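Student: I'll drop the sequence and a predicted model, then ask my questions.
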Amino acid sequence: MNAQAAAQTERTGEDGRAADTLRIAYSPCPNDTFVFHAWAHGEVEGAPPLDVSFADIDITNGLAERGELDVLKVSYAVLPWVLEEYALLPCGGALGRGCGPLVLTREADADLSGATVAVPSERSTAYLLFRLWAAAEVPGGVGEIVVMPFNEIMPAVRDGRVDAGLVIHEARFTYQDYGLHKLADMGEHWEATTGLPIPLGAIIAKRSLGRERLHALAEATRASVRQAWQAPERSRDYVLAHAQEMDPAVADQHIGLYVNEFTADLGEAGYAAVRGLLDRAATEGLVPPLAPGALDF
């Protein structure tokens, strides 16, 4: 399924949604389909049915900024623009160590000063990490930034249409197939300078659902994660059906890297990572500053 086609929707119940059906959008990437498989298929007891749309992160970020849908997987980077209407759920997202975005080039020793760089979104965590890295490591700064779907970035670098590409997701495991070189690892830079895990993708839900229901959604998400861990074979077909012809071994690596203890609960370290990223980015003028208590749940 085309990750950019937000209109391609999978119904989890009958047409004509039940009154308590939640409209949710997340990516077709293995970590998201693994996490939400049980809930999307009605296997989480007491959880409301889901009306699922699959969309690339740049699209879900836009949906959040426009206030569309009830629950969304978005970049942590978009939170300063959406937290008035949406609450950050303390689970279901993607944080970790050793899982940061990569800057890829055709030449191993490429110079990015004034270079054209393809990125998956200017409202993505990957982009914030890249700008923070470039401010410290690229004399004079990079040149033009080109936004394109993440699955088109490596071919664009390979074919010389851009000088470098900022890649996410399973590209960590496949970039050598395109003859590309890893110039820098944004996660390594972030961890070395902060000691914190890397905040990548967040799950947010409409505040208008009410506090009690938001807490119930968090519990449903945790239950879906636990069931995925307990019986990973149950989600296998769902994961591979939406993995854009990804090799099953790569899908397993993807899940192993991005679904971890922070997916079950952000915890103190997770919240510190999110605040640290957004505070640093605000200092650099990349995002608006967070309002007091904006991350509270």
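Tutor: Nice, thanks for sending it over.

Student: switch to C-alpha atoms for all contacts and neighbour counts from now on
Tutor: Will do.

Student: quick one: contacts for the nearest residue to residue 78 once chain neighbours are set aside?
Tutor: Closest residue to residue 78 in three dimensions, ignoring its sequence neighbours and counting by Cα to Cα, 6 or more residues apart in numbering: residue 123, at 5.5 Å. Contact analysis of residue 123 by Cα atoms under 8 Å, 6 or more residues apart in numbering lists 58, 61, 75, 77, 78.

Student: okay, now the one to match up with it:
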Amino acid sequence: MSRSLSLGYSPCPNDTFIFYALVHGRVSLPGIAVEERLEDVETLNQLARAGLLHLTKISYHALGHLREGYALLRAGGALGRGCGPLVVARSALDMGHLQGKTIAIPGRLTTANLLLQLHGSGYDNLVIMPFDRIMAAVAEGRVDAGVIIHESRFTYADHGLTAIEDLGAWWERETGLPIPLGGILARRDLGSDLIRQVDSSVRRSLEYAYAHPQEPRDYIRRHAQELADKVIDSHIGLYVNDFSLDLGKEGEEAVRELLSRAEHRGLIPPCSLPLFA
């Protein structure tokens, strides 16, 4: 008799590309049936805080609040260079001018918000909304600026917006490390043996997608916000990389540095448990 595990991830092309083979039976996880749940990143963050998902994509900001109940996987995440959140506005501004101004963010527990808070102080007049509505809110003047993520990075200029800060580039200048955006978590109560099996299956799911890049295309397009193949390919190319196969030493260092800085600023609680199962 198989056991069912819930797996939450976003509808963005990088996640649907990575998890296609796992949720469509192209990669086996013996004795386990994986049930997908596609939600925006902040909804996933909140579901994980309630412990409602066995496995989930998560913002690294949210991980800082979830380490007691969840362990990090080494495969499936989003880290890299040149792929961080952008702060956009209707015209060129200095970041200092945004202190006290309304800033749209894609969720309080997103890494995008954590990077904004680590960048400086005074960014506390926040308006939380789904990531795909932020550009319109900025363009229509309902907020002064917005922090955009995912495929919005490729299309903000089409909305007449200007990028005033690349938070990923700022992080890279500050630390010399890749930017940790999102990782995959497993509930600690699954046990270390099963968590390691899941980790291996996620890695093999991505390897399958690399080997059969056209097979997941319909699944990806069905869920993507931007349907143009060029945008989808750019998105996957930017957010899926060697760190998605395995964090490696550099990726792990980047995650630990982000959490350490957040702890130092009092933005996340301390935790003595190991990061991995």
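Tutor: Thanks, I have the structure now. Predicted, not measured: the structure shown is a model, and the values here were computed from it.

Student: fetch the TM-score of the aligned pair.
Tutor: Overlay of the two chains. TM-score (TM-score structural alignment, normalised by the length of the second structure): 0.96; 274 aligned residues with a Cα RMSD of 1.3 Å.

Student: now, the contacts of residue 123 of the first structure that are in helices?
Tutor: Members of these lying in helices (criterion: DSSP state H): 58, 61.

Student: tell me the SS of the residue most central in space within the second structure?
Tutor: The second structure has residue 182 as the residue nearest its centroid, 3.2 Å off, counting by Cα atoms, centre = their mean. Recorded secondary structure, residue 182 of the second structure: strand (DSSP: H, G, I helix; E, B strand; the rest coil).

Student: touching, it and residue 57? I think so.
Tutor: Yes: using Cα atoms under 8 Å, residue 182 of the second structure is in contact with residue 57, at 6.7 Å.

Student: quick check: the aligned residue for residue 95 of the first structure in the second structure?
Tutor: When the second structure is aligned by TM-score structural alignment, residue 95 of the first structure is paired with residue 79.

Student: count of residues packed around that match?
Tutor: 26 (other Cα atoms under 10 Å).

Student: wasn't it part of a helix?
Tutor: No: going by three-state DSSP, the assignment for residue 79 of the second structure is strand, not a helix.

Student: what separates the closest residue to it other than its chain neighbours from residue 271 of the second structure, distance-wise?
Tutor: Residue nearest to residue 79 of the second structure in three dimensions, not counting chain neighbours: residue 180, with 4.5 Å by Cα to Cα, 6+ apart. From residue 180 of the second structure across to residue 271 of the second structure, the span is 19 Å (Cα to Cα, to the nearest Å).

Student: please apply the same query to residue 84 of the second structure.
Tutor: Counting by Cα to Cα, the gap from residue 84 of the second structure to residue 271 of the second structure is 26 Å.

Student: the residue nearest to the centre of the second structure -> the first structure?
Tutor: Checking TM-score structural alignment: residue 182 of the second structure goes with residue 201.

Student: how about residue 199 of the second structure?
Tutor: Taking TM-score structural alignment, residue 199 of the second structure has residue 218 as its aligned residue in the first structure.

Student: tell me what the helix or strand that contains its match is packed against?
Tutor: Counting by DSSP states H and E, the element that carries residue 218 of the first structure is helix 211-230. Under the contact criterion of 3 or more Cα pairs under 8 Å, 6 or more residues apart in numbering; DSSP states H and E, helix 211-230 of the first structure touches helix 30-40, helix 261-264.

Student: the same query, at a cut-off of 10 Å, please.
Tutor: Taking 3 or more Cα pairs under 10 Å, 6 or more residues apart in numbering; DSSP states H and E as contact, the helices and strands that helix 211-230 of the first structure lies on are helix 30-40, strand 86-88, strand 198-206, helix 261-264.

Student: ok, which of the ones you listed comes nearest residue 236 of the first structure?
Tutor: For those, the distance to residue 236 of the first structure is smallest for helix 30-40, at 7.9 Å, taking Cα to Cα.

Student: mean deviation, the closest one versus the second structure?
Tutor: With mean Cα distance after the TM-score superposition for the first structure, helix 30-40 of the first structure departs from the second structure by a mean of 0.4 Å once superposed.

Student: in the second structure, what stretch matches that helix?
Tutor: By TM-score structural alignment, helix 30-40 of the first structure lines up with residues 13-23 in the second structure.

Student: just to revisit the earlier point, between residue 182 and residue 57 of the second structure, which contacts overlap?
Tutor: 41, 63, 76, 77, 78 (Cα atoms under 10 Å, 6 or more residues apart in numbering).

Student: which stretches in the first structure count as helices?
Tutor: Assigned by DSSP H, the helices in the first structure fall at 30-40, 57-65, 79-82, 125-137, 150-158, 171-174, 186-194, 211-230, 236-241, 248-258, 261-264, 267-283.

Student: angle of the last one against helix 186-194?
Tutor: Our comparison of helix 267-283 of the first structure with helix 186-194, counting by axes from the mean of the first three to the mean of the last three Cα atoms, to 10 degrees, yields an angle of 90 degrees.

Student: one step back: winner for burial among the helices of the first structure?
Tutor: helix 30-40 (a mean of 25; mean count of other Cα atoms under 10 Å).

Student: relative orientation of that helix and helix 211-230 in degrees?
Tutor: Taking the same axes, to 10 degrees, one finds helix 30-40 of the first structure and helix 211-230 inclined to each other by 110 degrees.

Student: list the contacts for the match of residue 199 of the second structure?
Tutor: Neighbours of residue 218 of the first structure in contact, by Cα under 10 Å, 6+ apart: 88, 89, 90, 91, 92, 203, 204, 205, 224, 264, 265.

Student: repeat for residue 259 of the first structure
Tutor: 30, 31, 32, 34, 35, 92, 93, 94, 95, 96, 225, 229.
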